[in-house]
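# Sharing a sequence plus its predicted fold:
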Amino acid sequence: MGKRKLDPTPTDEPENKKIAKKSKWTNKTRVLVFSSRGVSFTQRHLMMDLRSMMPHSKKESKREKKDSLFAINEICEMRNCNKCLYFENRKKSSLYMWMSCVPAGPSAKFLVENIHTMLGLKLTGNCLKGSRPLLSFDKTFETAPHWKLLKEMFTQILSVPYHHPKSKPFVDHVLTFTIANNLIHCRNYQIAEENAELVEIGPRMSLNLIKIFSGSFSGEILYNNPKFTSPNTIRNMLKLQQGTKYLGKLASRQAREVRRPDYSLLRNPIDDVFGVWLQMF
């Protein structure tokens, strides 16, 4: 005779535990972090430091500069990412960072300045890899609409989703964003357990906002920074200053020639003595 199938035993788990299981890891944010070809050693390590701080990030091979920026949306779609941090190097000196919400937008473009990596700073702070950070923003982020938009974008991209599989259930470091001289200064600090002091870890960088677009890597310009000066303009001004220095030296040399008195050396009769003596023999 066949065995009788037993009825499934009812679960004794409380309702609160069931609700907690369903609510775990509801934020499925994935950030694609990659760069263009030609980035320097320091710029590449800055990108790697950001990846180590973001367990919800994904890698991608370097992208050709000649390709269209709009194609990044297709790369994010294939990698199943809804946020993107793209670093673009130009003329082997300037680093630009794109921060975008894929595919609808908005997106923001920054010039990255004052770059310091974790290895370059040699600071004493340390934190657990994959831990969730606290995000601290300056009060200036509440003064203008474009600052409020950037605050929301930083919160969505840099904050680690709760109960993410690769994250650790600890909060041991703070990411601070401060606005000074129209620049966003980003710092990373460890929360010391002994006396709750902040010890800087790195990386450290300053973001100079250029433009904010309505779409992802395209669209209408929502904000254009009137105080931004491109690095090309700064380099051209330095070249002109060096050229004016040479012109100043040339003008001072010509003026010195004009001020020099015009006189002729008198002929010394003693100079002809040896010539007359040679003619006698």
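Yep, it's here. Residues are numbered from 1 along each chain as shown.
# going forward, measure contacts and count neighbours with C-alpha atoms only.
Will do.
# Tell me where the protein has helices.
15-22, 41-53, 72-78, 118-121, 145-158, 231-259, 273-280 (DSSP state H).
# Save those helices as TSV, and put in mean neighbour count and distance to Glu60 too.
Shown next, in TSV, are the helices of the chain (neighbours: other Cα atoms under 10 Å; distance: least, Cα to Cα, whole Å):
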stretch	mean neighbour count	distance to Glu60
helix 15-22	9	31
helix 41-53	17	11
helix 72-78	16	9
helix 118-121	15	22
helix 145-158	16	17
helix 231-259	11	28
helix 273-280	8	89
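# which one of the ones you listed lies closest to Arg30?
helix 145-158 (8.2 Å; Cα to Cα).
# for the closest one, packing partners?
Using 3 or more Cα pairs under 8 Å, 6 or more residues apart in numbering; DSSP states H and E as the contact test, no helix or strand touches helix 145-158.
# to the chain's geometric centre, what's the distance from that helix?
15 Å (Cα atoms, centre = their mean, to the nearest Å).
# tilt between that helix and helix 41-53?
For helix 145-158 against helix 41-53, the angle by axes from the mean of the first three to the mean of the last three Cα atoms, to 10 degrees is 70 degrees.
# Other residues contacting helix 145-158?
By Cα atoms under 8 Å, 6 or more residues apart in numbering, the residues outside helix 145-158 that reach it are Thr29, Val31, Met54, Lys83, Cys84, Cys101, Leu135, Phe137, Thr140, Phe141, Glu142, Tyr223.
# Which pair of the residues you listed spans the longest distance?
Spatially, the most separated pair among the contacts of helix 145-158 is Met54 and Tyr223, at 27.8 Å (Cα to Cα).
# Name the residue in the two with the higher neighbour count.
Met54 (25 against 15; other Cα atoms under 10 Å).
# Turn the helices of the chain into JSON lines, including distance to Pro203.
Compiled in JSON lines, the helices of the chain are given as follows (distance: least, Cα to Cα, whole Å):
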{"stretch": "helix 15-22", "distance to Pro203": "35"}
{"stretch": "helix 41-53", "distance to Pro203": "7"}
{"stretch": "helix 72-78", "distance to Pro203": "25"}
{"stretch": "helix 118-121", "distance to Pro203": "5"}
{"stretch": "helix 145-158", "distance to Pro203": "14"}
{"stretch": "helix 231-259", "distance to Pro203": "23"}
{"stretch": "helix 273-280", "distance to Pro203": "83"}
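# closest to Leu198 out of these?
helix 118-121 (15.8 Å).
# Contacts for the closest one next, please.
Contact with helix 118-121 is made by Asp49, Ile201, Gly202, Pro203, as judged by Cα under 8 Å, 6+ apart.
# Structure two is appended below for comparative analysis:
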Amino acid sequence: MAGSKMAATKRKRRGGPAGPAKKLKRSEKDVKPPAKSSEVAEEAEEEDRNRIPGPVCKGKWKNKERILIFSSRGINFRTRHLMQDLRMLMPHSKADTKMDRKDKLFVINEVCEMKNCNKCIYFEAKKKQDLYMWLSNSPHGPSAKFLVQNSKLTQFKKMHEKIENNLWGECAKVIIIFVVVFLVHTLAELKMTGNCLKGSRPLLSFDPAFDELPHYALLKELLIQIFSTPRYHPKSQPFVDHVFTFTILDNRIWFRNFQIIEEDAALVEIGPRFVLNLIKIFQGSFGGPTLYENPHYQSPNMHRRVIRSITAAKYKEKQQVKDVQKLRKKEPKTILPHDPTADVFVTPAEEKPVEIQWVKPEPKVDLKARKKRIYKRQRKMKQKMSSGNAK
């Protein structure tokens, strides 16, 4: 009992209120006069100069845009390289395995939901030569489809002139769009001199023609939401060193990627490059009612059919020409009556005396036959000489 009382008293003493602290006496020597404001400012400036800057402060990641980039089975190497280029340029993208051709496109919405993505870029291959690219806002829409073709570049100078004069802008709403890619060149094919940091955020430059028509305005907003890298994304870098340009020319959208040089703000192309031809605008994701249809669009099947018809027409024309020539040869020749006026300007030639040759002409000497006969005689003489010596 006594031990417990002692412990209680000790606890009370330890936990009791502390007494007033003793004040330390300062000597007059330790007391310094207050520093002037100018001296304080100079010291602060020196500290700022000598201070090492810390890392870039990252804010809060608010724009949670995630892009799913994948394809169907049957794509070629160029499509695969284009997908890899887009994934490198877009740090907020995700990849997935190839989808079977027999599956319906609405299944992609479920794949996006499982991957926690709200945007999708889907490459669809058909007939082992046509490639379609869908841009989708999953699951409620919009979405866009592109036909990827590889053909010759036309009106290249005009396109560069428009790229230099293009403007940047914003748009309001988003709808499904069906578009065609007319030209495709990947980074490996171009081998451009431009370069940019992997994961850096791009600037988006749009042609002023995007604000003139409503369907281009909708397409502009869709491209902004897909190709713009969210700010403070974990995989992005806090630098802006390249620009995506979208230019409208010949009812098509031309995509280019340029590096921004720090010294003089010049542009150097990096790649990839492709051209989009608008086909249709839908309301839902991977389907729905059609809001706009491009009257200038021509499907690749129709294009190939026109080419075949042109070649067939040329072949038929050649065959017809040959048949006409054969018929002309078989027709009897028409004998025209003699025209008496045809011999008006004909002058008779001088008549030469007829000479009769009474002596037989000398026969021509065949030198080759003569040489053969001489060679034959010499050979026989040699054979006789050799046979006589042997005996």
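Cool, got the structure. Because the structure is predicted, anything quoted here is derived from the model rather than measured.
# TM-score of the superposition?
In this superposition the chains share a TM-score of 0.84, using TM-score structural alignment, normalised by the length of the first structure; 247 aligned residues with a Cα RMSD of 1.8 Å.
# got a winner among the contacts of helix 118-121 of the first structure for most neighbours?
Gly202 (26 neighbours).
# After alignment, which residue of the second structure pairs with that one?
By TM-score structural alignment, Gly202 of the first structure lines up with Gly271 in the second structure.
# repeat for Leu111 of the first structure
Leu111 of the first structure maps onto Val180 in the second structure, by TM-score structural alignment.
# residues contacting that match?
Taking Cα under 8 Å, 6+ apart, we find Val180 of the second structure in contact with Tyr132, Met133, Lys145, Phe146, Leu147, Val148, Val275, Leu276, Asn277, Leu278, Ile279.
# still on that earlier bit, Throw the contacts of helix 118-121 of the first structure into a markdown table and include distance to Glu64 of the first structure, thanks.
Putting these into a markdown table (distance: Cα to Cα, whole Å) gives the following:
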| residue | distance to Glu64 of the first structure |
| --- | --- |
| Asp49 | 22 |
| Ile201 | 32 |
| Gly202 | 29 |
| Pro203 | 26 |
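# And those, which two are furthest apart?
Asp49 and Ile201 (10.7 Å).
# Tell me which entries of the contacts of helix 145-158 of the first structure lie within strands.
Among those, the members found in strands (DSSP state E) are Val31, Lys83, Cys84, Cys101, Leu135, Phe137, Tyr223.
# ok, of those, which come out buried?
Val31, Lys83, Cys84, Cys101, Leu135, Phe137 (16 or more other Cα atoms under 10 Å).
# And the third one? What does it align with in the second structure?
Residue correspondence, TM-score structural alignment: Cys84 of the first structure in this structure matches Cys120 in the second structure.
# I'd say that match and Pro139 touch.
No - using Cα atoms under 8 Å, Cys120 of the second structure is not in contact with Pro139; the gap is 9.8 Å.
# Identify the contacts common to those two.
Counting by Cα under 8 Å, 6+ apart, the residues touching both Cys120 of the second structure and Pro139 are Cys112.
# if I look at the spatially most central residue of the first structure, how far off is Gly215 of the first structure?
Central residue of the first structure (Cα atoms, centre = their mean): Val112, 3.7 Å from the mean position. For Val112 of the first structure, the distance to Gly215 of the first structure (Cα to Cα, to the nearest Å) stands at 21 Å.
# One more: Gly248 of the first structure?
Per Cα to Cα, Gly248 of the first structure is found 50 Å from Gly215 of the first structure.
# what's the answer for Leu128 of the first structure, then?
Relative to Gly215 of the first structure, and taking Cα to Cα, Leu128 of the first structure is found at 35 Å.
# likewise Val171 of the first structure?
From Val171 of the first structure to Gly215 of the first structure the distance is 33 Å (Cα to Cα).
# Those two: which has the busier surroundings?
Gly215 (20 against 15).
# Give the aligned equivalent of Phe227 of the second structure in the first structure.
Alignment note (TM-score structural alignment): Phe227 of the second structure maps to Leu158 of the first structure.
# Which residue, neighbours along the chain excluded, lies closest to Ser167 of the first structure?
Excluding its sequence neighbours, the residue lying closest to Ser167 of the first structure (Cα to Cα, 6 or more residues apart in numbering) is Gly130, at 4.7 Å.
# Any idea how many residues pack against the aligned partner of that neighbour in the second structure?
Using TM-score structural alignment, the partner of Gly130 of the first structure in the second structure is Gly199. Look at Gly199 of the second structure: counted by other Cα under 10 Å, it has 21 neighbours.
# Next, work out how far apart Gly199 of the second structure and Ser38 of the second structure are.
Gly199 of the second structure is 46 Å from Ser38 of the second structure, by Cα to Cα.
# What's Lys28 of the first structure aligned with over in the second structure?
In the second structure, Lys28 of the first structure lands on Lys64 (TM-score structural alignment).
# Thr229 is in contact with its match, correct?
No - contact criterion Cα under 8 Å: Lys64 of the second structure and Thr229 do not qualify, at 9.9 Å.
# Show me which of these two is the more surrounded one.
Thr229 (26 against 15).
# Compute the number of surrounding residues for the closest residue to the more buried one other than its chain neighbours.
For Thr229 of the second structure, ignoring the flanking residues on the chain, the nearest one in space by Cα to Cα, 6+ apart is Arg201 at 5.6 Å. The local packing of Arg201 of the second structure (other Cα under 10 Å) involves 26 other residues.
# show me what contacts Arg201 of the second structure?
Contacts of Arg201 of the second structure (Cα under 8 Å, 6+ apart): Ser228, Thr229, Pro230, Arg231, Ser236, Gln237, Pro238, Phe239, Val240, Asp241, His242.
# Just the buried residues out of these, in PyMOL syntax.
The following PyMOL line selects those of the contacts of Arg201 of the second structure that are buried, judged by 16+ other Cα under 10 Å:
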select buried, resi 228+229+230+231+236+237+241+242
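# So which of the contacts of Arg201 of the second structure sit within strands?
Checked against DSSP E, these include these in strands: His242.
# per the alignment, Phe41 of the first structure corresponds to what in the second structure?
In the second structure, Phe41 of the first structure lines up with Phe77, judged by TM-score structural alignment.
# same check, this time on Leu69 of the first structure
Per TM-score structural alignment, Leu69 of the first structure is aligned with Leu105.
# Distance of its match relative to Val111 of the second structure?
Relative to Val111 of the second structure, Leu105 of the second structure is positioned 10 Å away (criterion: Cα to Cα).
# same question, Arg273 of the second structure
In terms of Cα to Cα, Arg273 of the second structure sits 28 Å off from Val111 of the second structure.
# got it, and Met90 of the second structure?
19 Å.
# Also Val243 of the second structure?
30 Å.
# re the thing from before, closest to Pro231 of the first structure among the buried ones among the ones in strands among the contacts of helix 145-158 of the first structure?
The closest of these, once distances to Pro231 of the first structure are taken by Cα to Cα, is Cys84, at 24.2 Å.
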